[in-house]
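# I would like to see how this sequence folds:
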Amino acid sequence: MPAAISPATPCSSTAVATSTDRRGLLTSATDVARELDPDRSVWAELRRLIPPLYVPIAMMTLGVGIILPIVPLYLEDTGVGLTAVGVVMGAFGVGAALVGIPASSFAERRTNDHLLLIAIAAAATSVVLFGLTELAVLLVLARFVAGSGFGAVGQSRQLFITRGVPIRFRGRVNSGMGGTHRLALVIGPVLGGAVAEAVSFRAAFVLAGAVMAVGAVFWILPGGREDQRIVGAAPPVAVRASLRRHRGRVARGGVGPMLIQAGREGRYVIIPLVADRLGLSVAEIGGLLAVGTVIDFVVFPISGVIMDRFGRLYSIVPAFTVMAIGLVMLGLADDATDVAIASVLIGAGNGVTSGAVLTLGADLAPEGEEGPYLAGFTLVSNLGLFLGPLVVGAVADVAGLDVSAFVLGGILLAGVAWIALVIGETGRRPPNPTPDEARQARSA
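Presented below is the predicted three-dimensional model:
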């Protein structure tokens, strides 16, 4: 079994990597960070992050939520098969995965603010264009650009958190970002389904693009901009060198989250298709997605508290297992009530892991090389955004939607096992190097 990955030194505690208490035991990096700044309030930190973090994330995710229930149905309406639906849906994930390294290089050369602004513009424009065409090539291209924009927004904000938020707050800050994401996904599907049914699919896509564009208001809000270059990182060639140096950490750290993301993203395809098979309307499907997301939203605050106080695995292992059970139940669904129950389980499991993948990436990022590492981590983990929809479509075409749901649940459980056994706990241990990094340090 590969060695578990130890978390990197947190950016907020560079002066003290580990310390010894009165009993001579090593205290965790989390405890050290608390000692360095014991009086800083998490609520003050969350308020500070509203303009630069939560506003852009809320608007971007609300836009995604508006089109969430209608994209698979819009594609089916154009006459494409389920495999093609999976490919077009998965193009979003490919864009989100591949944008990581270019986004990191751009942020190093310019600023995180410019990266965020351009990413919002790209995503908003491509979502509108998606609703104006039925050509398969353009649909794939528009989804790819939308995924690239959404991925770059996430990359920008994850780097912002990793560099500027103390490790003892990261779980709750990331959980808060996940909660913002979830609230938008409660409102978005209901709004999108209602607009698509009352007006048209095209109107829903235009609305989604306009909402995303509002996220650019961070540029003029007080405290919304960093107004500085990202310090400490090197030019693009150093990004590649850093990725080579930490390739083992990137690979082992990214595989589990990739499988998790596949399960998470795949549910957005499988739930509407199962509901459509059972005869529900577009508005009803939007409401059904919102039901699961309401549960998701209600329980999300638990995630950050569990991760920060007990450890990351205490949130990840049980919650994603519940989500996998929900996917299996979805495959067994015979009516709308069954789908609703499965959606509640899926939402509950996903909610208690709010911010988990982001927190893992931040914990594992090597100090001083956070940008390149997060680019690599995002590249690997976001491949799941493509894998999930592709698996749903391909398996459904061959064996049916029920088998597709079972396979998706199995992928999710495989991701849980990888995180628990290969990555291990990242939140409350001293920052030791991985074996590969230790060998490189000795040979340096």
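# for the rest of this, base every contact and every neighbour count on C-alpha atoms.
Fine.
# any idea how many residues pack against Gly427?
Applying the criterion other CA atoms under 10 Å, we find 28 residues in the vicinity of Gly427.
# repeat that for Val55.
By the measure other CA under 10 Å, the count of residues near Val55 is 20.
# what sits closest to it if chain neighbours are left out?
Counting by CA to CA, 6 or more residues apart in numbering, Val55 lies nearest to Gly215, which is 6.3 Å off, once chain neighbours are set aside.
# right, and the one you found touches Met59 too?
Yes: with contact defined as CA atoms under 8 Å, Gly215 counts as touching Met59 (5.0 Å).
# does the residue nearest to Val55 count as helix, strand or coil?
For Gly215, the reduced secondary structure class is helix; criterion used: DSSP: H, G, I helix; E, B strand; the rest coil.
# burial count for it?
Close neighbours of Gly215, defined as other CA under 10 Å, add up to 26.
# what's the distance between it and Tyr54?
Counting by CA to CA, to the nearest Å, the gap from Gly215 to Tyr54 is 9 Å.
# before we move on, what about Thr359?
Taking CA to CA, one finds Thr359 at 16 Å from Tyr54.
# residues in contact with Gly292?
When contacts are counted by CA atoms under 8 Å, 6 or more residues apart in numbering, Gly292 touches 340, 343-348.
# swap in 10 Å and give it another go.
182, 185-186, 339-351 (CA atoms under 10 Å, 6 or more residues apart in numbering).
# pretty sure Leu385 is touching Ser148, no?
No: taking CA atoms under 10 Å as the definition, Leu385 is not a contact partner of Ser148, at 11.6 Å.
# who touches both of those two?
In contact with both Leu385 and Ser148: 91-97, using CA under 10 Å, 6+ apart.
# okay if I get the residues you listed as CSV plus neighbour count and distance to Gly224?
Listed next are the shared contacts of Leu385 and Ser148 as CSV, based on neighbours: other CA atoms under 10 Å; distance: CA to CA, whole Å:
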residue, neighbour count, distance to Gly224
Ala91, 26, 31
Phe92, 27, 27
Gly93, 33, 28
Val94, 24, 29
Gly95, 27, 26
Ala96, 31, 24
Ala97, 28, 26
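# run this one through as well so I can compare:
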Amino acid sequence: MVYLPTILFAVGEGAVIPLIPVIAASMGADVAFAALVASALVIGQLCGNLPAGWAVGRIGERFTMVIAGVIAILAAVGMVLAPSLGVLTASVFLLGMCAAAFGLARHAFMTTRVPVAFRARSLSLLGGSFRLGIFIGPFIAAGLLQLFGNEQAAIWFFLGCLVAMVLLVLFGPDPEKTIPAITQVRYAEDSGEPVSGSIPTIERAGIFQTMWRQRAVLGRLGLAAASLSAVRSARQVVLPLWGLSLGLDATTIAIVVGVSGAIDFALFYASGQVMDRFGRLWAAMPAMVLMGAGFLAMSFTHDLDASVLWFGLFAGVLGVGNGLSSGILLTLGADVAPKREPAAFLGSWRTLTDAGGAIAPLLVAAITAVSALPFAAAAMGVISLLGAAGFLRWIPRFVPRARPETENE
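Sure, this is the predicted structure:
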């Protein structure tokens, strides 16, 4: 009940994401507009985090997931029946908002119910569930294309996953009721003595009030986390562009990127083990330094005789670094979230990290346009190393190594 709904959503979404530009192109969009339609998913996810934080804080994780699933079904139907590119773009944007709500609801649930002792491993498994969908979803889409010869078959598959997910969440055992919250506020037992003074109540802070109260951690540790998200996103853009710039064919590029993704997926649980056993910094620093060094070193290999070999090597290095970072953003967000009502804070946290992921491809495109792709890769390497310095400075301050599990804030 905790991981299966996530896997259903992620596998279906992973099957649809690669085909969004193809569907847009089949409806008459040029390359630039097809890219705009595909980017609507990321923009929708970015815009959906704050409303999702509000919804989870008011109606709970379970009903937020059900509502997000129902709206995602409507969005998928809109993609199938879209009469124009405008409707298709709006449907993709709405799907991104639903993905944000679903992800935040599960993140908030894990934050309030998983003990600190194995929080990182559980959240790495949650991150691995999303990675599983992105990893095997395209293969499912390819099989459906071969079987039916129509891109819409993948959307129908996504609809089936969404219906199964909604039914599972709606009628299955509710984890919110079966798993007690470990951060609930504790009150003193009734002693029978008269009470003087007022009875304490919990103030429900709004989204923007929470952002203001938590501005210190968001403006420091949050920016370091955004840099990690930016480097992850840049990896997905730089590697295919690098292969194209070397003159490689699409099959070779797909194999290199696929091997890098397989390495990434294989290491997702190792990150949680490291964070729980040795501390968050021991996973964040190697991941950021590896990706930063990988981008910087790769930027010097473009014109070498063995440039293709170096491309494959550094694609693997970036895959290792990204795999070691699995679950870090989820875990750090859970660590620093207010214990009574984490949803509003997590909405702000995820908005900040998603913004880093959304800006990175634009930055790569801009630097490549005014100079060259190696300079863009080097710039992402510098951002990664700056993010590593930020983690080194701010994780010890905001995430102490030893935290009592009975702590209430």
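# any chance you could list residues touching both of Gly215 and Met59 of structure 1?
Shared contacts of Gly215 of structure 1 and Met59, counting by CA under 10 Å, 6+ apart, come down to Ile120.
# quick revisit: aligned to the residue nearest to Val55 of structure 1, what sits in structure 2?
Residue-level alignment of Gly215 of structure 1 against structure 2, with TM-score structural alignment as criterion, gives Met165.
# before we move on, what about Gly311 of structure 1?
In structure 2, the residue matched to Gly311 of structure 1 (TM-score structural alignment) is Gly279.
# sec struct for the residue lying closest to its match once chain neighbours are set aside, please.
Ranked by CA to CA, 6+ apart and with sequence neighbours excluded, the top spatial neighbour of Gly279 of structure 2 is Arg401, at 5.9 Å. The three-state label given to Arg401 of structure 2 by three-state DSSP is coil.
# counterpart of Arg401 of structure 2 over in structure 1?
Aligning on TM-score structural alignment places Arg401 of structure 2 opposite Arg428 in structure 1.
# so how many other residues sit close to its match?
Neighbour count for Arg428 of structure 1, taken as other CA under 10 Å: 22.
# test my guess that Ala210 of structure 1 contacts Leu129.
No: proximity of Ala210 of structure 1 to Leu129 does not meet the contact threshold set by CA under 10 Å, at 11.9 Å.
# common neighbours of those two, please.
Common contacts of Ala210 of structure 1 and Leu129 (CA under 10 Å, 6+ apart): none found.
# Ala250 of structure 2 and Gly381 of structure 2: what is the separation?
25 Å.
# looking at those two, which has the bigger crowd around it?
In this comparison of Ala250 of structure 2 against Gly381, neighbours counted by other CA under 10 Å, the higher total goes to Gly381 at 26 against 11.
# contact partners for Val250 of structure 1?
For Val250 of structure 1, the residues meeting the contact criterion (CA under 10 Å, 6+ apart) are 5, 243-244, 361, 364-365, 372-381.
# aligned counterpart of it in structure 2, please.
If you follow Val250 of structure 1 across to structure 2 using TM-score structural alignment, you land on Leu218.
# same thing with His114 of structure 1?
Under the alignment by TM-score structural alignment, His114 of structure 1 pairs with Phe63 in structure 2.
# can you count the residues close to its match?
The number of residues packed near Phe63 of structure 2 is 17, by other CA under 10 Å.
# in which helix or strand does it reside?
Assessed by DSSP states H and E, Phe63 of structure 2 sits inside helix 61-81.
# same deal with Thr331 of structure 2?
According to DSSP H and E, Thr331 of structure 2 maps onto helix 328-336.
# mean per-residue distance, the helix or strand that comes right after that helix to structure 1?
Counting by DSSP H and E, the next helix or strand C-terminal to helix 328-336 of structure 2 is helix 342-370. Following the fit onto structure 1, the mean deviation recorded for helix 342-370 of structure 2 is 2.2 Å by mean CA distance after the TM-score superposition for structure 1.
# in helix 342-370 of structure 2, what's buried?
Counting neighbours by 16 or more other CA atoms under 10 Å, one finds that the buried residues in helix 342-370 of structure 2 are 342-358, 360-361, 363-365, 367.
# name the helices or strands packed onto it?
Under the contact definition 3 or more CA pairs under 10 Å, 6 or more residues apart in numbering; DSSP states H and E, helix 342-370 of structure 2 sits against helix 31-59, helix 85-113, helix 207-213, helix 215-245, helix 328-336, helix 373-398.
# chain center to stretch 76-86 of structure 2: distance?
Taking CA atoms, centre = their mean, to the nearest Å, one finds the center of stretch 76-86 of structure 2 at 25 Å from the center of the full chain.
# quote the end-to-end distance of it.
Using CA to CA, the end-to-end distance of stretch 76-86 of structure 2 comes out at 14 Å.
# before we move on, what about stretch 16-33 of structure 2?
Start-to-end span of stretch 16-33 of structure 2 (CA to CA) is 18 Å.
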